[in-house]
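J.: From the sequence below, what's the structure:
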Amino acid sequence: MQVIIDNLPLYLSGLVRTLEICLLAGLLALVIGTIAAGFRVSPLPPLRAAGTSWVNVLRNCPLTVVLFFMAFGLPELGINGSYFWFGTIGLALYTSAFVCEAIRSGINAVPAGQAEAARAVGLTFGQSLSLVVLPQAVRTVVPPLGNVIIAMIKNSALVGAFGVGGDLFSVGDTLTSARGLAALPVLIGVVLFYLALTIPAGLLLGYLERKVAIAR
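T.: I've put the predicted structure just below:
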C-alpha cells in the first residue's frame, strides 16, 4: 500500500487519462454502433451488406491488430496524428461492432407490429427506426451494452501499450521500469484503480437496468 500512497498523484493522473480514453471511445462507439445497427436492419441490401461486413471484420479481428493498423498502418498511408487519437479511435471502432450487435438484438426484440404501424402512418424507415423502434429497443439493450462498455474499459489498457502516455497502463510501466519499483505492489495499484472505473460503471448500469425495467 505504501507504493500506492507514495505515488497517488501519478495514479490519479493515470485514472483521469484512462477515463478520457474511455469516455471518448465510448461515445464514438455508441454513435458508430447505432449507425451500423441501422444498416444491419435496413431494407436496402447494400446497407445490410455494409453493416454485416463492418461487424464481421472488426468483431473477428483482435484488438491488438486494429491498434497496430491505427498506430503504424495509417501513418504509412499519409494519415498522421497522435497515438492518443489513434488508440482511442481504434478502440472505438473495435467496440462499435459489439455495440452494433447489442443494439440490433434490441431492435429485433421490438414487436414487428410497431414498425408496421409506423410505416402505415407514413413514416420512412429512418423515422420509424429513430422515433418508434430505437426508443423501445433501449430498454432491452442496457444489460448487453453495459457488458460491452465494461469490456471496453478493460481493453483501454491495450491502448496504453501503444504509447498513449499518462494512462494507468503507462503508470504501471513507469513505476516498474523507469523507477525500478517492485512489480507486485505497483500492479495491485493499477488493478485497484481500474476497479475504481469498472465497479461504479457496473453499479450505474445496474441502476439504469432497474429503472428501464420499472418504466417498462
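
J.: okay, CA-based contacts and neighbour counts for the rest of this
T.: Fine.

J.: Specify the local secondary structure of the closest residue to residue 175 other than its chain neighbours.
T.: With Cα to Cα, 6 or more residues apart in numbering as the criterion, residue 175 has its nearest non-adjacent residue at 5.8 Å, and that residue is residue 181. Using DSSP: H, G, I helix; E, B strand; the rest coil, the secondary structure recorded for residue 181 is coil.

J.: neighbours around residue 181, how many?
T.: Look at residue 181: counted by other Cα atoms under 10 Å, it has 15 neighbours.

J.: and if you look at residue 75?
T.: By other Cα under 10 Å, the residues close to residue 75 number 12.

J.: That one: which element?
T.: Per DSSP states H and E, residue 75 falls inside helix 74-76.

J.: which helices and strands sit right next to the helix or strand following that helix?
T.: Beyond helix 74-76 in the direction of the C-terminus, DSSP H and E gives the next helix or strand as helix 83-109. In terms of contacts (3 or more Cα pairs under 8 Å, 6 or more residues apart in numbering; DSSP states H and E), helix 83-109 is packed against helix 8-40, helix 45-59, helix 63-68, helix 134-160.

J.: how about helix 83-109: buried residues?
T.: With burial defined by 16 or more other Cα atoms under 10 Å, the residues of helix 83-109 counted as buried are 83-107.

J.: Same check on stretch 28-45?
T.: 28-30, 32-34, 36-42.

J.: now stretch 122-138
T.: Applying a neighbour-count criterion of 16+ other Cα under 10 Å, one finds 123, 125, 128, 129, 132, 133, 134, 136, 137, 138 buried in stretch 122-138.

J.: Sequence B follows; please return its structure for comparison with A:
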Amino acid sequence: MSVVISHRGLFVHGLLVSLELSGSTFVLAGSLGVLLACLRISPVVPLRVLGQAYVTVLRGVPLLVLLTLFVFGLPEIGMVFPLFWTAVTAMGLYWAAFFCEVVRSGVLSVPVGQFEAGRALGLSGAQVLRLIVLPQSIRSMIQPAASLLIAVTLNSSLASSVGVTEELTGQTQLLDQQYAQPLVTFTAASVCYIALTLLIGRLAAAAERRSAVSR
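T.: Okay, here's the model as predicted:
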C-alpha cells in the first residue's frame, strides 16, 4: 500500500489522461454515431446500406485489432499522427457503430405519429428528426449511452497496449515493473475504474430523473 500512497500523483495523472482519452473518444463516437443513425433510418436505400455496412464491419472487428491497425499500420503508408489522437480516432470510429444503435433504438421508440405530425406541418424529414424526434428520444437513450460510456472508459485501458502509457493502466504497468507488486498496484487501478463507473451511473440516473420531471 505504501507504493500506492507514495505514487498517488501517478495514479491521479493516469486517471486524468484516461478521462481525457475516454471523453474525446465518446465525443467523436457520439458525433459520428448520430450521423450513422441518420443514415440507418434514411429513406434513401444506398444511405441505409452504407450505414448498415459500417455498423456491421466495425462491430465485427476487435477493438485491439483496430487500435493496432491504426497505430502501427498507418505509419507504413506514410500517415503519421500523434499517438494519443490516433488511439482516440480508432476507438471513436469503433464505438460510433455502437452509439449509432443507441441513437437508432431511441429514435424508433418515438411513435410513428410524431413523424407524420411533423410532415403534416410542412417540416422536412431532417427538420422532423432534429426538432421533434431526437428531443423526444433523448430520455430513452440516457441509460444505454451511460452504459456505452462505461464500456468506452473501461476499454480505454487497451490504449496502453499500443503505447499510450500515460493513461491509468499504462501508468500502473510501469509502476508494477518497477516494484513488482501487481496485487497492490492493479487493485488501486481497479478502485479508480470502479469509482469512474459508479460516477457515470449516478450522473446518468440524475439526468434520467431530471428528464422525467421536465416531461
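
J.: Average offset of the helix holding residue 75 of the first structure relative to the second structure?
T.: When the second structure is overlaid, helix 74-76 of the first structure sits 1.8 Å from its aligned residues on average, using mean Cα distance after the TM-score superposition for the first structure.

J.: what's that helix in contact with?
T.: With contacts defined as Cα atoms under 8 Å, 6 or more residues apart in numbering, helix 74-76 of the first structure is touched by 80, 81.

J.: Would you check which pair of the buried residues of stretch 122-138 of the first structure lies furthest apart?
T.: With distance counted by Cα to Cα, no two of those lie farther apart than 123 and 138, which are 20.0 Å apart.

J.: What span of the second structure is the helix holding residue 75 of the first structure aligned with?
T.: The counterpart of helix 74-76 of the first structure in the second structure, using TM-score structural alignment, spans residues 74-76.

J.: Just tell me which of the helices and strands packed on helix 83-109 of the first structure ends up closest to residue 176 of the first structure.
T.: Between residue 176 of the first structure and these, the tightest spacing by Cα to Cα is seen for helix 8-40, at 13.0 Å.

J.: Have a look at how far, on average, that closest one is from the second structure.
T.: Counting by mean Cα distance after the TM-score superposition for the first structure, helix 8-40 of the first structure comes out at 0.6 Å.

J.: which secondary structure elements does that helix contact?
T.: Here helix 8-40 of the first structure touches helix 45-59, helix 83-109, helix 134-160, helix 168-173, helix 183-215, going by 3+ Cα pairs under 8 Å, 6+ apart.

J.: Output the residue interval of the second structure matched by it.
T.: Counting by TM-score structural alignment, helix 8-40 of the first structure falls onto residues 8-40 of the second structure.

J.: so how far is residue 192 of the second structure from the most centrally placed residue in the second structure?
T.: In the second structure, the C-alpha closest to the average C-alpha coordinate belongs to residue 26, at a distance of 3.5 Å (Cα atoms, centre = their mean). Relative to residue 192 of the second structure, residue 26 of the second structure is positioned 19 Å away (Cα to Cα, to the nearest Å).

J.: cool, and residue 121 of the second structure?
T.: To residue 192 of the second structure, residue 121 of the second structure is 51 Å away according to Cα to Cα.

J.: which of these two has more neighbours?
T.: A count of neighbours by other Cα under 10 Å puts residue 192 above the other of residue 121 of the second structure and residue 192, at 16 against 9.

J.: Next, count neighbours for the residue lying closest to that one once chain neighbours are set aside.
T.: Sequence neighbours aside, residue 15 is the residue nearest to residue 192 of the second structure in space, at 7.4 Å (criterion: Cα to Cα, 6+ apart). By the measure other Cα under 10 Å, the count of residues near residue 15 of the second structure is 21.

J.: From what I see, residue 15 of the second structure and residue 168 are in contact.
T.: Yes - using Cα atoms under 8 Å, residue 15 of the second structure is in contact with residue 168, at 5.1 Å.

J.: Let me see the contact set for the nearest residue to residue 145 of the second structure once chain neighbours are set aside.
T.: Using Cα to Cα, 6+ apart and skipping the chain neighbours, the partner closest in space to residue 145 of the second structure is residue 102 (6.7 Å). Going by Cα under 8 Å, 6+ apart, residue 102 of the second structure touches 141, 144, 145.
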